[in-house]
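Chemist: Next input, structure requested:
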Amino acid sequence: MIPVKGFSGQKVAVLGLGRSGLAAARALRAGGAEPVCWDDNPAARERAEDEGFACSDLRRQGAFDGIATLIVSPGIPHLYPEPNPVVAAALEAGVPVDNDIGLFFRSFSGPEWNNFDTPPRVIAVTGSNGKSTTAALIHHILTETGREAQLAGNIGRGVLDIDPGGDGSVMVLELSSYQTELARALTPDVAVFTNLSPDHLDRHHGLGGYFAAKRRLFAEGGPDRAVIGVDEAEGAFLAGQLSEGPADDRVIRVSVARKLTGPGWQVFARKGFLSEYRKGRQAGSIDLRAIKGLPGAHNHQNACAAYAACRSLGLAPRVIEDALHSYPGLPHRSQIIAEADGVTYVNDSKATNVDSAVKALSAFKKIRWICGGLEKEGGIAALNGAATEVLKAYVIGREAANFAMQLDMDAQVCTSMAAAVEQAVADSQPGETVLLAPAAASFDQYDNFEQRGEDFSEQVKTRLGE
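Modeler: Model prediction:
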């Protein structure tokens, strides 16, 4: 646990008592603060009270009298589409609003660091797609090479729930836009921006607000090194803002769309080969094609970003390459769950938006595609031009018929996962891939994308008789 500093003897309100909220309450108490907790869900309040936390309705008049600050969980809106009433009340009372990420960065360092040979480092990863894989890949590389490392944030443990940093240790944080947009302190040593595509637009009041939330990771404190995917206009703009000139190697530019040139520091992948150039000379190269845990161009982008982050810490190219080959992949992200009779079954339930689904579709050949769910803003038209390898679509979800009508390919309305998997298995031939890449949210049929992916995996195993 990271005890929170700066609030000893003060009351701090905590809104939202899920994983991050409860971890924040514990860390505040460990630092001498008095947490005052609230969640609209009675079961969540009961769990907090079982741990000895006081729960008080923060919606009542005068609830913020004597409160030093309000800590808000990531899923609770503070501005768009409209502020949560508790957040609005705090702002009206002049009470600062923060989150667990802000508390982490203000509390992570300590006087014991003066005795370390190498102070702990923080690598923070954000972006629209690939940030989970990139963060997990960085963590994997570090642990495989003998570095003490922890993985937290939007993946793994809550940031305040991790152990204090040791000599030479590295904290790898995956941060969503919900987390970066509100944190009052953001000071990683290395910050990574994977890419940007439309997502969560209602929460951020449009693409500009969404990019602004991501950009805060680089603008609020200023990392020592920034790894920036420059294949979209926003990434190129961000790299330009952070750089002092073409040779400024504090910015490492990453691409899977083109070869990068110039006197600076670049890492790019073309035709399955990763290349690192620095000061106009090649400094490293890796053949990514044989790495089963990283299929497709989108995973090659993740590999480039993770490679660049680890190189910024001084790891050698060949050491990183060896670690890449042992990376098993993340559940629900281009995860190969079975291979039978020449057919490969891939679970990419995390492909919850069109852009991530497009990347999954480009990673495989001869695809029997299971898709559908709760459509996100912007529609699914972009899928049609990217589905050249799709032999047939098997559409799930409550609005499966409407989803299928928008596809310009052979599409069968299945509605349920069981029916989709049964038909896809029956139709498949050797050399083909049955791919779950929904291009939609899961909430019409499942609690989350993990549950959807687990259902797919179980249905596949059932059909294959495993």
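Chemist: C-alpha from now on. contacts and neighbour counts both.
Modeler: Noted.
Chemist: what's the helix or strand for Val12?
Modeler: Element membership for Val12 (DSSP states H and E) is strand 11-15.
Chemist: now Val267
Modeler: Val267 belongs to strand 265-270 when assigned by DSSP H and E.
Chemist: and that strand, how far from the chain's centre?
Modeler: A distance of 22 Å separates the C-alpha centroid of strand 265-270 from that of its chain, computed with Cα atoms, centre = their mean, to the nearest Å.
Chemist: Which strands and helices lie in contact with it?
Modeler: The contact analysis (3 or more Cα pairs under 8 Å, 6 or more residues apart in numbering; DSSP states H and E) places strand 265-270 against strand 251-255, strand 273-278, helix 296-312.
Chemist: Next, the second sequence, to be compared with the first:
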Amino acid sequence: MIPVRGVEGTRIAVLGLGRSGLSAARALKAGGAEPLLWDDSEDARDKAAAEGFTLHDPSRREAWTGVAALIVSPGIPHLYPEPNRWIAAAIDAGVPVDNDIGMFFRSLATPDWDSFDIPPRVVAVTGSNGKSTTSALIHHCLLASGRESQLAGNIGRGVLDIDPPGDAGVVVLELSSYQTDLARALTPDVAVFTNLSPDHLDRHAGMGGYFAAKRRLFAEGGPDRAVIGVDEVEGRYLANQMGEGPGDDRVIRVSVDRKLEGPGWSVCARKGFLSETRKARQVASVDLRGIRGLPGAHNHQNACAAYGALRALGLSPKQIEEGFRTFEGLPHRSQIVAEKGGVTYVNDSKATNTDAAQCALEAFDRIRWIVGGQLKDGGLTPLKGHLDHVVKAYVIGRHAHETALEISQIPHEVCETMAVAVARAAAEAQPGETVLLAPAAASFDQYDNFERRGEDFAAEVATLPS
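Modeler: Model prediction:
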């Protein structure tokens, strides 16, 4: 646990008692504060009370009197589409609003660090797609090279649940826009921006607000090194803002669209080969084509971003390549769950938007595509020019018939349920083909989350004959 610093003797409210809320409450208590907890869910409140925490009803007239701060869980809106009523009340009362990420950054360094030969470092990864894989890949390569590493944030453990890092230890954080938007402190040593595509636009009042939330990690965080994907205009703008000139190697530019020219530091992947360039000279390369845990151009982009961060941390190209080759990928992200009868079954349930689904569809040849769920704004229209590899689609979801109309230009079958979709795809698949779950939609019409959807896919595949 990372005890929160600077809170001794204060009363601090915590709103939202999921993983991050409860870990924040424990860390506040360890730091000498009195946490005051609330959640709209009675079950969540009961769980907190059973752990010995004080419940604090924010609807009471004097609820904010004597409260030093409000710590908010990431799923609760603080500004758009409209502020949560209790956050609005705290703001009106002049109570500072923060989250567990802000508390982490202001509490991580301790006097013990003065005795370390090499101070611990924090790598923070954000972006629209690929940030989980990039974070996990960085963590994996650090461990494979013998370095101490902990993975937390939007993946793995809550940031305040981790152990205090030791000499030369590294903390790798995956940070969502919800987390970067509200944190009052952001001070990573290395910050990574993977890419940007439309997502969570209601929460950020549009694309500009969404990018601004990501940008805070860099503009306000002031990292020593910034690894930035520049295949979108926002990334190019961000890299320009962070650099002092073309040769400033504090910025490592990443691309899978083109070879980057100039005297700066860049990492690119083209046709399956990653290359590192510094001062206009190639200094290292990695053949990514045979790495099972990193299939497709989107994973090659993740590999480039991870490579840049790892080089900034001092790992050699050889150490990084060895780590890449033992990386097995993450569940629900281009995860190979089985190979039966010459057919490969891939779970990419995390492809909850069309950009992520497009990456998956371009990573494999001859695809039996399981698609559908709770479609986002724009539906499947952005995918219409990217379906060349699809042999046939199998449509799931409560609105499967409506979804099927959006892909009427390709062979398709309305299945509605995962069980039917997997059975039909398996029955028709030929050796060399891939049955791919890449829904291009949220899961909430049929499942609690994308993980449960991916687990259902894997369970149905497991029932198929070998």
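Chemist: Next, the TM-score between them, please.
Modeler: The TM-score (TM-score structural alignment, normalised by the length of the first structure) is 0.99; 465 aligned residues with a Cα RMSD of 0.6 Å.
Chemist: which of the helices and strands packed on strand 265-270 of the first structure sits most buried?
Modeler: Relative to the other members of those, strand 251-255 carries the highest mean neighbour count by mean count of other Cα atoms under 10 Å, namely a mean of 28.
Chemist: just checking, what packs against that strand?
Modeler: Contact here means 3+ Cα pairs under 8 Å, 6+ apart; on that basis strand 251-255 of the first structure packs against strand 225-229, helix 233-242, strand 265-270, helix 296-312.
Chemist: nearest to Leu28 of the first structure, of the ones you listed?
Modeler: Counting by Cα to Cα, Leu28 of the first structure lies closest to strand 225-229 out of those; the figure is 30.1 Å.
Chemist: That closest one vs the second structure, average offset?
Modeler: Here strand 225-229 of the first structure is compared with the second structure after superposition; its mean distance to the aligned residues, by mean Cα distance after the TM-score superposition for the first structure, is 0.2 Å.
Chemist: Give me the residues contacting that strand.
Modeler: Strand 225-229 of the first structure is contacted from outside by 189-195, 218, 235-236, 238-239, 250-255, 305, 308-309, 312, using Cα atoms under 8 Å, 6 or more residues apart in numbering.
Chemist: Next, the angle helix 296-312 makes with that strand.
Modeler: Orientation note: strand 225-229 of the first structure sits at an angle of 170 degrees relative to helix 296-312 (axes from the mean of the first three to the mean of the last three Cα atoms, to 10 degrees).
Chemist: okay if I get the helices and strands packed on strand 251-255 of the first structure as TSV plus distance to Ser285 of the first structure?
Modeler: TSV is the format used below for these (distance: least, Cα to Cα, whole Å):
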stretch	distance to Ser285 of the first structure
strand 225-229	17
helix 233-242	23
strand 265-270	9
helix 296-312	10
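Chemist: In the second structure, which residue range corresponds to the strand holding Val12 of the first structure?
Modeler: Under TM-score structural alignment, the match for strand 11-15 of the first structure in the second structure covers residues 11-15.
Chemist: Mean deviation, that stretch versus the first structure?
Modeler: Following the fit onto the first structure, the mean deviation recorded for stretch 11-15 of the second structure is 0.2 Å by mean Cα distance after the TM-score superposition for the first structure.
Chemist: Quick check: buried residues in that stretch?
Modeler: Within stretch 11-15 of the second structure, the residues scored as buried using 16 or more other Cα atoms under 10 Å are Arg11, Ile12, Ala13, Val14, Leu15.
Chemist: same thing with stretch 149-160 of the second structure?
Modeler: Neighbour-count burial for stretch 149-160 of the second structure, counted by 16+ other Cα under 10 Å, picks out Ser149, Gln150, Leu151, Ala152, Gly153, Asn154, Ile155, Arg157, Gly158, Val159, Leu160.
Chemist: can I get those residues in TSV with distance to His56 of the second structure and secondary structure?
Modeler: Converted to TSV, these look like this (distance: Cα to Cα, whole Å; DSSP: H, G, I helix; E, B strand; the rest coil):
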residue	distance to His56 of the second structure	secondary structure
Ser149	36	strand
Gln150	33	strand
Leu151	32	strand
Ala152	28	strand
Gly153	26	strand
Asn154	26	coil
Ile155	29	coil
Arg157	26	strand
Gly158	23	coil
Val159	24	helix
Leu160	22	helix
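Chemist: Out of those residues, the closest to Leu375 of the second structure would be?
Modeler: Distance from Leu375 of the second structure was checked for each of these by Cα to Cα. The minimum falls on Asn154, at 22.9 Å.
Chemist: From what I see, the closest one and Leu175 are in contact.
Modeler: Yes. Look at Asn154 of the second structure against Leu175 with Cα atoms under 8 Å: they come within range, at 5.6 Å.
Chemist: circling back: need the max-distance pair from the buried residues of stretch 11-15 of the second structure.
Modeler: When Cα to Cα is used, the two most widely separated members of the buried residues of stretch 11-15 of the second structure are Arg11 and Leu15, lying 13.2 Å apart.
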